[in-house]
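Asker: Pasting the sequence and the predicted coordinates here, then a few questions.
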Amino acid sequence: MRLDARRNRDLLLATARDQFARHGLDVPLDQIAKEAGVGNATLYRHFPTRQALVGEVFANAANLLAEASAEALATEDAWGAIECYFERILELVAADRGINDLVTRAVPTASGLLGISRRNAATVGSLVARAQEQGTMRADVVTMDLLFMFGALCRSLPAATELRPDLWRRYLALLLDGFRTRAGHPLPVPPVGEERLDRMFAELWAADTPADTPADTPADTPADAPPSAPPSA
């Protein structure tokens, strides 16, 4: 890659990272190009789709989440592991709206990010099972109960952090207290199934995505690009 092309690519990544962090994953791609000081055609030469750009920007975030998962699973005290695991995720989510979208919405396929939601669900499932075996988590809850409520808490974070950056810690503590053994009140209805949770997040994504910019195609077609394909390399 030529030096100027490498510079443009790095600039686009840095700009996208900043824009996603501040505004979430639905930022128009032409806005990213404009903020980076390059043309739309340059953006699409390096990142033909939104998914390609998202995958590059959040590759490190995926690694951080994987590290948090491995550390939690290696901790003997399951309840302590649950607290630390969700605290680490919420620290990331509270500081970055893009990561918030990544962990709470059915984001279209992005390179390197396919396994995030499944890895998170598997980690939480293992921790829930161990905490129940150790007697610290009530026996009548399932993994989807925790994921459902955690997702709702994550989606409220942008508003909460505007009030106070650490406000999420209060509500995480309240949420987790409801799962402790001593909470013990009978639950009135059955839990949501995993497939329904996926569908809910998929519908959330569809509702937030403009109708004329489907998530599996470039959201902003550059004016100087051929109509049938992004500009050639």
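Answerer: Perfect, I can see it now.
Asker: From now on I want contacts and neighbour counts done on CA atoms only, so please keep to that.
Answerer: Noted.
Asker: Not counting residues beside it along the chain, what's closest to Asp208?
Answerer: Closest residue to Asp208 apart from its sequence neighbours, by C-alpha to C-alpha, 6 or more residues apart in numbering: Asp26 at 7.9 Å.
Asker: try it against this one:
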Amino acid sequence: MLPPAESSGAPARPRRRDAQRNRERFIAAAQTAFAEHGVDASLEQIARDVGLAIGTLYRHFPTRIDLLMAAFEPKLEEFVTTAERALAMDDPWEGFCAFLESLFGMQAGDRGFNDLVSMRFPASERTEAMHERLYHLIEANLRRAQQHGDVRTDLTVADIITLVWANGRILEATSHTAPQAWRRNLHLMIDAFRATNRHELPEPPLTGEQLYAAMVHLSV
């Protein structure tokens, strides 16, 4: 017979392993569901796909935001790594273009990631902090290319975000018939971003307040 301490402690270890395994299953199912249906994917269906009760899901992830952040952690880390790698490239223009290609490549085929980078959720400190970090990485790559004289000086981070919105619609329209069509539009826009042969634009860029309000509006 096991001593009392070992006897009382032994059952907890399998439960902890089961809990971790269930958490990982929920994250995997959520990644698939969010990629296909966006951030509003049914949590009940995610629980059914895993074969567990919705209450079990909520014990692991009390809010939708908790599940979103867990599901998209790998892609958010990839975003940060890509942005930092682009900043380290010798040629600022090549770094800027490589960064945009990678950002829009991550957006392609993942409706949930598209939603996450396109929207703001003011009630969530975690997503607000995440967006601020992503915003500053976009800005750093943009400003570096502008300071080097490669990118037109009137381009703003808001212009990059509006391109993310536009690309989301392109992906929605073409993903089943021409899944690489987004790359043509992206590179047309990259040509438009060049400092050479620039022309004055008829409208000013969105202000920070206008951009934030628009991103919040998309999440409503």
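Answerer: That came through fine. Computed from a predicted structure; not experimentally measured.
Asker: And the TM-score between these chains?
Answerer: After superposition, the two chains reach a TM-score of 0.84 (TM-score structural alignment, normalised by the length of structure 2), with 206 aligned residues with a C-alpha RMSD of 2.0 Å.
Asker: rewinding a little: any idea how many residues pack against the residue nearest to Asp208 of structure 1?
Answerer: By other C-alpha atoms under 10 Å, the residues close to Asp26 of structure 1 number 18.
Asker: ditto for Val151 of structure 2
Answerer: Using other C-alpha under 10 Å, Val151 of structure 2 has 24 neighbouring residues.
Asker: Can you give me every residue that contacts the corresponding residue of structure 1 for it?
Answerer: When structure 1 is aligned by TM-score structural alignment, Val151 of structure 2 is paired with Met137. Shown in contact with Met137 of structure 1 (C-alpha atoms under 8 Å, 6 or more residues apart in numbering): Trp79, Val128, Ala131, Phe179, Arg180, Thr181.
Asker: Could you rerun that using 10 Å?
Answerer: Shown in contact with Met137 of structure 1 (C-alpha atoms under 10 Å, 6 or more residues apart in numbering): 78-79, 127-131, 176-184.
Asker: The residue nearest to Asp208 of structure 1 maps to what in structure 2?
Answerer: In structure 2, Asp26 of structure 1 lands on Asp40 (TM-score structural alignment).
Asker: Correct me if wrong: its match contacts Ala33.
Answerer: Yes: Asp40 of structure 2 lies in contact with Ala33 (C-alpha atoms under 10 Å); the separation is 9.3 Å.
Asker: Pull up the overlap in contacts between the two.
Answerer: The contact lists of Asp40 of structure 2 and Ala33 share Gly112, where a contact means C-alpha under 10 Å, 6+ apart.
Asker: about what we covered before: wait, which of the contacts of Met137 of structure 1 is closest to Leu197 of structure 1?
Answerer: Val128 (17.6 Å; C-alpha to C-alpha).
Asker: Which residue in structure 2 aligns with the closest one?
Answerer: Checking TM-score structural alignment: Val128 of structure 1 goes with Leu142.
Asker: Quick check: buried residues in the helix or strand where that match lies?
Answerer: Leu142 of structure 2 belongs to helix 125-147 when assigned by DSSP states H and E. The neighbour-count check on helix 125-147 of structure 2 (16 or more other C-alpha atoms under 10 Å) flags 127, 131, 134-135, 137-146 as buried.
Asker: how about TSV for the residues you listed, with distance to Val50 of structure 2 added?
Answerer: Listed next are the buried residues of helix 125-147 of structure 2 as TSV, based on distance: C-alpha to C-alpha, whole Å:
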residue	distance to Val50 of structure 2
Thr127	26
His131	30
Leu134	31
Tyr135	34
Leu137	36
Ile138	36
Glu139	39
Ala140	40
Asn141	40
Leu142	42
Arg143	45
Arg144	45
Ala145	46
Gln146	48
